[in-house]
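Student: A predicted structure for the sequence below; I have some questions about it.
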Amino acid sequence: MRVLHVVTGLASGGAERQLQLLLRHLPAHQHCEVAALTNPGAVAAALSAEGVTVHHLAMRGNRDLGALPRLVRLIRAGRYDLVHTHLYRAQLYGRLAARLAGVRAVVSTEHSLHAGVIEGRPVTRGVKGLYLLAERLGTTTVAVSRQVAQTLHAWGVPQARIELIPNGIDAARYHRPDADRAADRARLRTELGLPPESWVVGGVGRLVPGKRFHVLVEAVAELDDGARLVLVGEGPERAALERRAAELGLGERLVLTGERDDVPELLAALDVLAAPSTAETFGLGVLEGLAAGLPVRHSACPALDELPPTAAPQARRIPSDAAAYAAALRDLRHLNDHNTDPLPRPPAVGHYDIARVAADLGALYDRLAAA
């Protein structure tokens, strides 16, 4: 089976990284290629290095209609059995191009949808209308959480056209021998300028307003014990976070790493993972923290909301404000001071293992292609 994944761009975002991870684990009989409408960034380079064919459509903007015939020609020439689209712009152009090229099986994954927000932007009447028109050109829309599935259905997408297949994590990458983990912890603390005995709070994600990382800056500033804050990611809020840290006297206690490919290793340098975002469609960072054996404090995680509390006892949901996070971090510091041993891996990690998720997606491909 030949599958073409169409994605808006291939920079280092959550949806793009999830696509890269899926392509490593889909069944071998499903040959996958990727077409990026624009911005073939870090993930495009990584995919190419892993042997995946990446096509660049050189789209100049949302209204560059010339990208449509280029995509149609690519799909026809590739003789793909199934087209799978990711992210809003690729969903619009990819579904239409697939139909014009004669492909019958068209899947789309909805990675980031809330009632009034899609991919971090407000949903206007026009945006919603175009989305629903394009959805009718597809075969199935994959929701990455029950919350996304419910939003799609509330928008008017028939339940029969929605398939719930969650995001996944590469659990094996986070399961490291104690000696390797200790070596990573020492090496990365030195690299990041963190004192070996310091207590380190971490956050992972794009530096955008919706992640609410300013809450962690303010919370750690309230701690009077020299705690450090490490934020892994890049984005437009970087300067604002640095200014707020300077105002609060956080100084060298804040470390911004930028984009990194070694998140599993970086997590070994932390003592707790904190996620103050209130609007998540899945909560991948929370699952990664749990896989790394960290205690987690979060404000939204649909992935855990869909499981019983016993699936992740080391994760606790708290309000997304500085006072609540400061109090929770003080309590954690008291409980695990100087204890660097990872916590046991909770059942939630196995539930969302990428091998299991990719197998479910591969079975969907087979079913649709045979219909």
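Tutor: That came through fine.
Student: going forward, measure contacts between C-alpha atoms and count neighbours the same way
Tutor: OK.
Student: Might one say that Ala44 is in contact with Thr53?
Tutor: No: with contacts counted by C-alpha atoms under 8 Å, Ala44 stays clear of Thr53, the gap being 9.2 Å.
Student: Of the two, give the one with the bigger neighbour count.
Tutor: Taking neighbours as other C-alpha atoms under 10 Å, Ala44 and Thr53 compare with Ala44 leading, 26 against 14.
Student: any idea how far that one is from Asp262?
Tutor: 17 Å (C-alpha to C-alpha, to the nearest Å).
Student: Could you do His114 as well?
Tutor: The value you get for His114 to Asp262, if C-alpha to C-alpha is used, is 29 Å.
Student: Among these two, which residue is more densely surrounded?
Tutor: Neighbour tally, His114 and Asp262, criterion other C-alpha under 10 Å: the higher count belongs to His114, 20 against 8.
Student: What residues does the closest residue in space to His298 that isn't next to it in sequence make contact with?
Tutor: Excluding its sequence neighbours, the residue lying closest to His298 (C-alpha to C-alpha, 6 or more residues apart in numbering) is Ala275, at 4.5 Å. Residues in contact with Ala275 (C-alpha atoms under 8 Å, 6 or more residues apart in numbering) are 203-204, 211, 213, 285-286, 296-300.
Student: Can you tell me the element Val6 falls in?
Tutor: Assigned by DSSP states H and E, Val6 falls within strand 2-7.
Student: Summarise which helices and strands that strand is packed against.
Tutor: strand 31-36, strand 82-86, helix 88-100 (3 or more C-alpha pairs under 8 Å, 6 or more residues apart in numbering; DSSP states H and E).
Student: Now find how far off-centre the last one is within its chain.
Tutor: Offset of helix 88-100 from its chain centre (C-alpha atoms, centre = their mean, to the nearest Å): 22 Å.
Student: Likewise for stretch 151-170?
Tutor: 16 Å.
Student: And for stretch 243-257?
Tutor: A distance of 25 Å separates the centroid of the chain from that of stretch 243-257, by C-alpha atoms, centre = their mean.
Student: can you list contacts of that stretch?
Tutor: Contacts of stretch 243-257 (C-alpha under 8 Å, 6+ apart): 192, 214, 217-218, 221, 226-234.
Student: Presented hereafter is structure B, for comparison with structure A:
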Amino acid sequence: MNAGLENGGGLTHIVNLLTEAKKQGENYELLTLAEGPVAEAAKKAGITTHILGANGRYDLASLKKLKNFINEGGYDIVHTHGARANLYLSLIAKKVKAKWCVTVHSDPFLDFEGRGFIGTIFTKLNLRALRKADCVFAVTQRFANLIVKKGQLNPKKVHVIYNGIFFHDDSEIPAKYEHTYFNIVNVARTEKVKGQELLLKALKKMDDPHVRLYIAGDGSKLEELKALTRQLDIAPQVTFNGFMTQKQLKNLYRRMNLAVLTSYSESFPLVLLEASDNQVPILSTDVGDIQMMIPDEEHGFVAKIGDVTSITAQLKKAVDMPEEKLEEIAIREKEYLSSNFSIKNQLHSIQAVYEEL
């Protein structure tokens, strides 16, 4: 169950999981509160999809409809993704027969940061929902520790399940385009938590006109970031691509030398798994459980969180590296990730908890 308006990693996570379940003949269905990108993507993937038809973001009048949908459908487990789905389920939890699981995709204390009093209220409501759930999946050990200690959740009901994706054989990946510059891609919503301003400042600090940056994402900070590129006098080096589909991203990866995330907070970022699948080496700030994804410098690049100097140093290291060595890192990283973080592994781990419940 999801609100249905998600357009990033959450959408990919849900649709991939349900696609793998369908492949394995498991009886899973999707419910979205409203029409939107999630239902559209799920239907395209052939997943049984229901739309509750909530009017507006917080249409609490639809709670009775939701309760009836779950009870009359005879569902054993309801698995919510996202704060709004969590809130809806928390308000009817005692009236539904199904067990309730939640996936915590991001830091619940930062999800509504910068939204003032309303943000504080939503944070409290989301944490209250997590405490009510029968089981909580945290996508990193750090998140698990955080919600147990700071969120005061019962540790017995918190399970760490790392994200996974469908990895492709190298023969399925389109050949790279020849290109003149050293191209860097950042696939992320343009929001404060994603730290793109750090990346722009690091690009300025590098002072290397041979480097080009592509920011693929949309969000509330987009215009501010464009203004910052002009202020830093690096506008000719930066392209803002806006939101891109998976097909568009695959094409963009064909001329990328490095994929970068400079976030202040992340879980286990799917976008880096996807970049690696497309044979692009990865660089990230030390967020979430990134050390599980990039175990050492033979597999990628890790910079300190919020530290422009550290980000600059890691970027420079990648840019100055011989092309063959960078390619070796990309190949090694994909082999490691595909062995450990496939969608199949993720689904099996989740199912084990469902059966236990």
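Tutor: It's in. Just so we're clear, the structure is a prediction, and the values are computed from it rather than from any experiment.
Student: so what number do they get for TM-score?
Tutor: Once superposed, the chains reach a TM-score of 0.85 (TM-score structural alignment, normalised by the length of the second structure), with 347 aligned residues with a C-alpha RMSD of 2.9 Å.
Student: Point out the ones among the contacts of Ala275 of the first structure that are inside strands.
Tutor: With DSSP state E as the criterion, strands contain 203-204, 296-298 from among those.
Student: Distance-wise, check the equivalent of Ala134 of the first structure over in the second structure relative to Leu52 of the second structure.
Tutor: Counting by TM-score structural alignment, Ala134 of the first structure corresponds to Ala129 in the second structure. In this view, Ala129 of the second structure and Leu52 of the second structure are 20 Å apart by C-alpha to C-alpha.
Student: more crowded one of those two?
Tutor: More neighbours surround Ala129 than the other of Ala129 of the second structure and Leu52, with 21 against 16 (other C-alpha under 10 Å).
Student: Mind jotting down where the helices sit in the stretch 251-371 of the first structure?
Tutor: Remark: helices assigned in the stretch 251-371 of the first structure by DSSP state H, counting those that start in this stretch are 263-267, 284-291, 302-305, 322-336, 347-351, 354-370.
Student: before we move on, back to that, going through the contacts of stretch 243-257 of the first structure, which ones are buried?
Tutor: 214, 217-218, 221, 227-234 (16 or more other C-alpha atoms under 10 Å).
Student: Turn those into TSV, columns for distance to Gly138 of the first structure.
Tutor: Formatted as TSV, those follow (distance: C-alpha to C-alpha, whole Å):
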residue	distance to Gly138 of the first structure
His214	39
Val217	43
Glu218	45
Ala221	49
Ala227	50
Arg228	47
Leu229	44
Val230	41
Leu231	38
Val232	36
Gly233	33
Glu234	33
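Student: of the residues you listed, closest to Leu335 of the first structure?
Tutor: Among those, Ala227 lies closest to Leu335 of the first structure (C-alpha to C-alpha), at 14.6 Å.
Student: Now do the contacts for the counterpart of that closest one in the second structure.
Tutor: Mapped onto the second structure by TM-score structural alignment, Ala227 of the first structure lines up with Val211. Counting by C-alpha under 8 Å, 6+ apart, Val211 of the second structure makes contact with 181-184, 237.
Student: For ChimeraX, what selects the buried ones among the residues you listed?
Tutor: To isolate the buried ones among the contacts of Val211 of the second structure in ChimeraX, judged by 16+ other C-alpha under 10 Å, type:
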select :182,183,184,237
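Student: Of the contacts of Val211 of the second structure, which are still contacts in the first structure?
Tutor: On the basis of both residues aligned by TM-score structural alignment, their matches' C-alpha atoms under 8 Å, what survives of these in the first structure is 181-184, 237.
Student: Mind checking which of those land in strands?
Tutor: 182-184.
Student: Pull the number of nearby residues for whatever residue of the first structure lines up with Lys44 of the second structure.
Tutor: Aligned counterpart of Lys44 of the second structure in the first structure: Ala49 (TM-score structural alignment). Neighbourhood size, Ala49 of the first structure [other C-alpha under 10 Å]: 10.
Student: How about Val308 of the second structure?
Tutor: Burial measure for Val308 of the second structure: 20 neighbouring residues, criterion other C-alpha under 10 Å.
Student: who touches it in this structure?
Tutor: Val308 of the second structure sits next to 198-199, 201-202 when contact means C-alpha under 8 Å, 6+ apart.
Student: Export the ones in strands among the contacts of Ala275 of the first structure as CSV, with columns for neighbour count and distance to Ala154 of the first structure.
Tutor: Below are these laid out as CSV (neighbours: other C-alpha atoms under 10 Å; distance: C-alpha to C-alpha, whole Å):
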residue, neighbour count, distance to Ala154 of the first structure
Gly203, 25, 32
Val204, 24, 30
Val296, 26, 31
Arg297, 24, 30
His298, 21, 26
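Student: Out of those, which comes closest to Ala98 of the first structure?
Tutor: Val204 (35.1 Å).
Student: Would you mind confirming that that closest one makes contact with Leu284?
Tutor: No: applying C-alpha under 8 Å, one finds Val204 of the first structure not in contact with Leu284, separated by 9.4 Å.
Student: Test my guess that Thr120 of the second structure contacts Phe112.
Tutor: Yes: between Thr120 of the second structure and Phe112 there is a contact at 7.2 Å, judged by C-alpha under 8 Å.
Student: Okay, the counterpart of Ile234 of the second structure in the first structure and Glu218 of the first structure: tell me how far apart.
Tutor: With TM-score structural alignment as the criterion, Ile234 of the second structure lines up with Leu250 in the first structure. Distance of Leu250 of the first structure to Glu218 of the first structure, computed by C-alpha to C-alpha: 9 Å.
Student: Give me the buried positions along stretch 65-74 of the second structure.
Tutor: Across stretch 65-74 of the second structure, burial judged by 16+ other C-alpha under 10 Å covers 66-67, 69-70.
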